[in-house]
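Asker: Give me the fold of what follows.
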Amino acid sequence: MAFHDLPADARPREKLLARGPAALSDTELLALLLRTGLAGRHVLQLAQDVLDACGGIAGLLHADGEALRKIRGLGGTAKRAELLAVMELARRAMAQRLAERPAFETPDAVAQYLQLHLAHKPHEVFAVLFLDTRHHLLAMEELFRGTLAQTSVYPREVVQRALHHGAAAVVLAHNHPSGDVQPSRADLALTESLRAALALLDMRVLDHVIVGPGRFLSMAQQGLL
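Answerer: Predicted coordinates for the structure are as follows:
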């Protein structure tokens, strides 16, 4: 069933134009992107099916093309391509915001940006935000995958990438797929090791952020850095 088959007061497009996008639920906003449903499932039902399969809107923002392909109703390329494009626009919008303003004027934006990139990955990923002298974002790179420890994250490679970007400071980040964002002793030891290595080149580690689905912890805010 398409939008024009729904009752007028149930059409997300008309509701958005009359009351603004904030008046729409996650399901209704997603339905606007999907446009049409399936045989026996109108578009609002399909949108809810997609959100249920992804674990909500946050999960959808982290889903890749292969994960979307497995959802009934997204087997075709058009809907998947549109969803992936919207998700990438969200990431780029956050990156632009961090590039224009000092990162620690907007700590929530830093956390949201990292959650978009890392929180729902099934494996641990270690990433670095490289910042200029005004703490604007230069680049983000995912440098290592797998269980984090001093032996699996190499300070030399982090230093090399920081020099490549001409960074004056960095924010370290990694995800905990378990959802528990409390730092382990290995996380704390790794942070200290990287801080010491970067300090030799007068580069500051401003924070180490641990993210999980819907949660984050800033070591700087917790007084652990």
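Asker: can we go C-alpha only for contacts and neighbour counts from here?
Answerer: Fine.
Asker: separation between residue 13 and residue 33?
Answerer: In this view, residue 13 and residue 33 are 10 Å apart by C-alpha to C-alpha, to the nearest Å.
Asker: which of the two has more neighbours?
Answerer: residue 13 (19 against 14; other C-alpha atoms under 10 Å).
Asker: Which strands and helices lie in contact with the helix or strand harbouring that one?
Answerer: Following DSSP states H and E, one finds residue 13 within helix 12-19. With contacts taken as 3 or more C-alpha pairs under 8 Å, 6 or more residues apart in numbering; DSSP states H and E, helix 12-19 sits against helix 26-34.
Asker: What angle do helix 12-19 and the helix it packs on make with each other?
Answerer: Here the directions of helix 26-34 and helix 12-19 differ by 110 degrees (axes from the mean of the first three to the mean of the last three C-alpha atoms, to 10 degrees).
Asker: list the buried ones in helix 26-34?
Answerer: 27-32, 34 (16 or more other C-alpha atoms under 10 Å).
Asker: So which residue is dead centre in this structure?
Answerer: residue 116 (0.7 Å; C-alpha atoms, centre = their mean).
Asker: Here is the second sequence; please produce its structure so I can put it next to the first one:
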Amino acid sequence: MRTGRRDKSAVEIGRELLRLNRNDLNELGKRTVRELMKIKGIGLAKAVTIAASLELGRRRQSAAALKKPVVKDSRTAAAYLGPLLEDYNYEVFVVLYLNQAGRIKQEDIEILSQGGISSTVVDPRIIFKNALELGASSLIVCHNHPSGSLQPSQADKNLTTKLHNGAKLLDIKLLDHIIVGGKTYFSFADSGLLQT
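Answerer: As a prediction, the model looks like this:
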């Protein structure tokens, strides 16, 4: 925060910011720059600094929890991806490209698609192009449901079927489609909804 305003110190503004977010850093992490700027004493520069700090914290948490883990199951994948996706207020879609041993091949997890509050559009051709370029043996796809509901939509099911069929043609295994919402997740594989 560095500086305050005439009637409040930087510490007091910080306390107000936390209080408005129920003293919960996870809630604060969901705020946009524009929302942060609604607090008197937080301009664009402070809002961007706060948002950047929270993003660094998210990345550190994810990296510290699992640094390029061997993905053995849905729990491992969700533990790795959950911290990266939990604060988005709109749907985002990511893919883990794995080698034969289940180790993540890509250097950074990239958001492949982002959309609105209730959906995002995913192009399977991009997923398979990346898989071939990385020499992936298998993949796990994952997206978030900002509402916290873990129930897969019909569009989620259709996409999973399309990805499963495309992967089969390329001799790549689609291991799972995971939906994260809050601190929990839904696994197509664990629920028997992934064709084998």
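Asker: what's the TM-score here?
Answerer: After superposition, the two chains reach a TM-score of 0.74 (TM-score structural alignment, normalised by the length of the second structure), with 189 aligned residues with a C-alpha RMSD of 3.3 Å.
Asker: related to what we said a few turns ago, nearest residue to the residue nearest to the centre of the first structure in space, ignoring adjacent ones along the chain?
Answerer: residue 62 (6.2 Å; C-alpha to C-alpha, 6 or more residues apart in numbering).
Asker: Which residue range of the second structure does stretch 164-173 of the first structure align onto?
Answerer: Mapping stretch 164-173 of the first structure onto the second structure (TM-score structural alignment) gives residues 133-142.
Asker: So what touches that stretch?
Answerer: 77, 81, 93-100, 102, 105-106, 131, 171-180 (C-alpha atoms under 8 Å, 6 or more residues apart in numbering).
Asker: Can you show me the helices along the second structure?
Answerer: Using DSSP state H, the helices of the second structure run over 10-20, 25-29, 33-36, 44-65, 74-85, 124-134, 154-169.
Asker: Compare these and give me the one nearest residue 184 of the second structure.
Answerer: Across these, residue 184 of the second structure has its closest neighbour in helix 74-85 (8.0 Å, C-alpha to C-alpha).
Asker: Next, the angle from that closest one to helix 44-65.
Answerer: Going by the same axes, to 10 degrees, helix 74-85 of the second structure makes 170 degrees with helix 44-65.
Asker: Counting by contacts, list what helix 74-85 of the second structure packs against.
Answerer: helix 44-65, strand 138-144, strand 173-181.
Asker: circling back to that earlier point, and the helix holding residue 13 of the first structure, how far from the chain's centre?
Answerer: Averaging C-alpha positions (C-alpha atoms, centre = their mean, to the nearest Å) puts helix 12-19 of the first structure 28 Å from its chain's average.
Asker: What residues in the second structure pair up with that helix?
Answerer: Per TM-score structural alignment, helix 12-19 of the first structure has no counterpart in the second structure.
Asker: what about residue 185 of the first structure, neighbour count?
Answerer: If we define neighbours as other C-alpha under 10 Å, then residue 185 of the first structure has 10 of them.
Asker: Ok, residue 220 of the first structure next?
Answerer: By the measure other C-alpha under 10 Å, the count of residues near residue 220 of the first structure is 13.
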